[in-house]
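1. I'll drop the sequence and a predicted model, then ask my questions.
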Amino acid sequence: MHWLDADGYVIGRLLVTRGLAALYLVAFLAALLQFRALIGERGMLPVPDFVRRRSFRSAPSVFHWRFTDRTFAAEAIVGVLLAALTLVGVTERLPLMACMLVWFALWVLYLSIVNVGQVWYAFGWESLLLEAGVLAIFLGNAEIAPQFLVLIMLRWLLFRVEFGAGLIKWRGDRCWRDLTCLYYHHETQPMPGPLSRWFHRLPRPLHRMEVAGNHVTQLVVPFALFIPQPGAGIAAVIMIVTQLWLVLSGNFAWLNWITIVLALSVLPDSFFAVVLTPNPDFAPTPGLFTAAVIALTAVVAILSYRPVRNLMSKRQAMNASFNRWHFVNTYGAFGSITRTRIEVIVDGTTDSVVTPATRWHEYEFKGKPGDVFRRPRQCAPYHRRLDWMMWFAGLSRDYAVGWFPQFVVRLLDNDPDTLRLLRHNPFPDAPPALVRARVFRYRYATRAEHRASGAWWVREEAGDFMHPVSRADLAGL
């Protein structure tokens, strides 16, 4: 055995590579199905306009050379195919260099999307997938042993994800320190799931226990990742259980799932001995590959300076990338919690002039709350980007300045690409004459209210988000 080979982590490596491949598959599929309306040639924030303003050096992407809807679709399809082949085990059976090239291609292709994706891709799990994707390049194929240094780098990434999230909460909203944040969060989170209302209805002492358990998992347990087994494995299991709890309670794209995948890398083969005991016969690890792993470790150590400094800072940044490659980032989420759920509801009418008799018809989204009689759906790890940004719009109009008017224009045009992102188009035959947006306060229906009416939500109008506008009003967009 080579001196840097890790003994007893065959299953962990297998689960990590298959898990990351599955998440890459979801990410590329989401890009393929949503890009035309969001960043396509006729999208709300077109990539051609973006790359004219930004240099390759500031936002590396293959789309600086050429972008059309067709080339983006082709790139996303290639990503889907490579991820699918990796998921079913084809990539790991390739020669080492070919295996590394497949993982490198997945990283380059997705980096190219993220770096031109603008606000639609400004989420921490994008950088997290890219950083994990770089490390996956060096996990090796099925012929060589897992590399000890790569496993340590995966643990370091997991540590930053969990510890960063814990610190941002402890330093942020007071409700994290007095253990009351979950009195609100299950109701006000960006994308509630089918069980979120049930979680919200748990007794308040349990909510306080949830928050306390979260603090232990994110602020104490991560340090145990670097102690000998079985301690490190037990710490990873605690993180996995906590993340599965979050999976059940809401929709956070692939944030929870990739954290689970990273934690699986910590589990030694002995944890799976009841069901499987691998007995691999590895080939010698090539010297050049070992040198590349050592070089990568040195790069990670150097680039870790800024994330560590950020973790120690009282002004800790949340989900920040310190380089254009999205490598060795800082993470964290929900440092502050909203107490009231605000939803922006968009509707339209065929009347060109608003009168007391005007009938307005709502647009229904696939993920975010709208119709009070519709139970929230489970969509994670799939990421509905427009729905997420609508949640941010409810927090502040500033989050919507750059794209919401363009969204309305496309509704007034009955743009098919935009309408495919919605669950329901109330104007299938002809575009609306006017579109408006209003702000509503939402809360979960009580048990009595749900039994009486069947409604999952109760809402109250709170004001205007955008007054009625026609296509002529937005002629310049």
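-> Here it is on my side, so go on.

2. switch to C-alpha atoms for all contacts and neighbour counts from now on
-> Fine.

3. Could you verify my assumption that P146 touches Y9?
-> Yes - counting by CA atoms under 8 Å, Y9 is a contact partner of P146 at 6.7 Å.

4. More neighbours: which of the two?
-> Taking neighbours as other CA atoms under 10 Å, P146 and Y9 compare with P146 leading, 26 against 23.

5. which ones are touching V469?
-> L434, V435, R436 (CA atoms under 8 Å, 6 or more residues apart in numbering).

6. okay if I get those as TSV plus neighbour count, secondary structure and distance to R18?
-> What follows is the contacts of V469, written out as TSV (neighbours: other CA atoms under 10 Å; DSSP: H, G, I helix; E, B strand; the rest coil; distance: CA to CA, whole Å):
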residue	neighbour count	secondary structure	distance to R18
L434	24	strand	48
V435	25	strand	45
R436	19	strand	45
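
7. got CSV for those, with distance to V401 too?
-> Listed next are these as CSV, based on distance: CA to CA, whole Å:
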residue, distance to V401
L434, 19
V435, 16
R436, 15
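
8. Can you tell me which of those is nearest V300?
-> Comparing the contacts of V469 against V300 with CA to CA places R436 closest, at 49.0 Å.

9. Second structure for comparison follows:
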Amino acid sequence: MEWLGTTDYDLAREVLQRGVAAIFVVAFLSTLQQFPALLGERGLLPVPRFLEYAYARKQPTIFRWHYSDRMLRLVCAGGIGVGLALVVGVPQLGPAWVPTLCFLVLWGLYLSVVTMGQTFYGFGWESLLLEAGFIVAWLGSSETATPIPVIWFLRWLVFRLEFGAGMIKLRGDRSWRDLTALYYHHETQPMPGPLSRQAHLLPKPLHRLEVLGNHFAQLVVPWLLFAPQPVASAAAAVIVLTQLWLVVTGNFAWLNWLTIVLAFAAIDDATVHALIAAWPAGAGPEGMPIWFGVPVLAVTALLVALSWFPARNLVAKRQLMNASFNRWHLVNAYGAFGSVTQTRYEIIVEGTDAEFPDESADWRAYEFPGKPGDPRRIPRQFAPYHLRLDWLMWFLALGSPDTGWFDAFLRRLLEADPRTLRLLRVDPFHGERPRWVRATVWHYRFTSREEKRRTGLVWMRESLGEAYPPRRLRAG
């Protein structure tokens, strides 16, 4: 089946397979370190309790019959091991079915985690990783040519990801249409990075150019991914550059990193060879065995059929953002920041060991690794690692009605639960139990250059009162 394969995308296959596998390693590492405290047997939203619902038991997960924290750790260890093997490139040296099997194992194991993850795994990049892993599974190995249908479907994935995000912005917040969105976004995004303040302080005309550049990159450039070479490669390069700017100015878990990897589906070897003469062009194996070509065609046909739903969503008046249309998280709808918040609110969690929880008490703040707290602290870079608790704290400050996990979180702080405390950067009670905890809400904004010189602060903040009144453990 020589017509089904190509020697023009050997570099793309290497980057796609190793890059997606690397993101899986990060995802499983994040799960290993956070899942037991968030969703484990004594987690904030315990999976065993979730499995009592008929809906949960119908999900495609190996945990549907039984869950334990030990089993979860074994799943993560297995995923990390298989992912690292793919990053190194060992399975790619064998027959085409070997890397296919490895990626399907990663997809299946992580699907088992995501479907049990409830609100802590309700992010669009979870579905993006699952879809990418399933598609990349069919790229074959170094013994076969790169399957053309898979390369084209990966471009369709990048198109949905970028164009969907662009359309959700135009249909959503007016600030995207009047070019003012980035007056606010760098300051109010969920988890700012080390350079977010500098980006926020850029002149407003540059912010307007940023928005125009974003619209061009998301609404025009994705169409060029399907153009002849080298236009498609140039379009991919634009996407890579814009995603790198997002990496520098924010913390969006692995969303930007995975998009960069997937964009390589449009970069051919001839273009790379023209820029880097040492890179060989068209030097890979030719042809594809029928035993691998037939499944590739069958899977492509399935994915094309499933594309009806996200394609219809792109032109719908009420476009869905980050939606899956099947339990397997294949061929999803994507999009982010359809609206931009213009004011930053932060929930600060505090505890005291005073007998009475009034303002005379010594209230000490718990600090999170990523979200703003101490106004002197420069935001850190965590992406592509995903701090799930920090992200949900951002949604909580926006008034999210999903608060069951937070009530459980406050109870764990009162118990000084070691697993929960390990999710934090600072435990002001050093492992001991506070007598009371509460949550206050604050208005945060970046300091100006003059304010920074005068005070040394990164954030200026103003108290807006209590969000959750003091509570303590009930006797017995």
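-> Noted; the coordinates are in hand. Keep in mind the model is a prediction, meaning the values are calculated, not measured.

10. Other residues contacting stretch 48-68 of structure 2?
-> Under the criterion CA under 8 Å, 6+ apart, residues G40, E41, V47, G108, L109, L111, S112, V113, T115, M116, R327, W328 lie in contact with stretch 48-68 of structure 2.

11. try stretch 82-98 of structure 2
-> Here stretch 82-98 of structure 2 has contacts from 17-19, 21-22, 24-25, 99, 102, 106, 139-144, 292, using CA under 8 Å, 6+ apart.

12. likewise stretch 23-34 of structure 2?
-> 72-73, 76-77, 79-80, 83-84, 106, 110, 129, 254, 258, 384-388, 423.

13. Same question for stretch 197-215 of structure 2.
-> Taking CA under 8 Å, 6+ apart as the rule, stretch 197-215 of structure 2 contacts 166, 176, 179-187, 242, 249, 446, 448, 458.

14. could you redo the last one with a cut-off of 7 Å?
-> Contacts with stretch 197-215 of structure 2, where a contact means CA atoms under 7 Å, 6 or more residues apart in numbering, come from G166, L179, T180, L182, Y183, H186, E187, T249, F446.

15. can I get those residues in a markdown table with secondary structure and neighbour count?
-> Formatted as a markdown table, the contacts of stretch 197-215 of structure 2 follow (DSSP: H, G, I helix; E, B strand; the rest coil; neighbours: other CA atoms under 10 Å):
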| residue | secondary structure | neighbour count |
| --- | --- | --- |
| G166 | helix | 25 |
| L179 | coil | 18 |
| T180 | coil | 19 |
| L182 | helix | 23 |
| Y183 | helix | 23 |
| H186 | helix | 24 |
| E187 | helix | 26 |
| T249 | helix | 22 |
| F446 | strand | 22 |
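
16. Columns distance to K204 of structure 2 on top of those residues, output as TSV?
-> Listed next are the contacts of stretch 197-215 of structure 2 as TSV, based on distance: CA to CA, whole Å:
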residue	distance to K204 of structure 2
G166	21
L179	10
T180	8
L182	8
Y183	7
H186	12
E187	14
T249	16
F446	15
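
17. Return the member of these nearest to R376 of structure 2.
-> Nearest to R376 of structure 2 among the contacts of stretch 197-215 of structure 2, with distances taken as CA to CA, is F446, at 10.7 Å.

18. M460 is in contact with the closest one, correct?
-> Yes - taking CA atoms under 7 Å as the definition, F446 of structure 2 is a contact partner of M460 at 6.1 Å.

19. hey, which strand is longest across structure 1?
-> strand 457-469 (DSSP state E).

20. before we move on, the earlier item: filter the contacts of stretch 82-98 of structure 2 to the buried ones?
-> Neighbour counting by 16 or more other CA atoms under 10 Å classes 17-19, 21-22, 24-25, 99, 102, 106, 139-144, 292 among the contacts of stretch 82-98 of structure 2 as buried.

21. Just the residues you listed: which are in helices?
-> Members of these lying in helices (criterion: DSSP state H): Q17, R18, G19, A21, A22, F24, V25, P99, C102, L106, F292.
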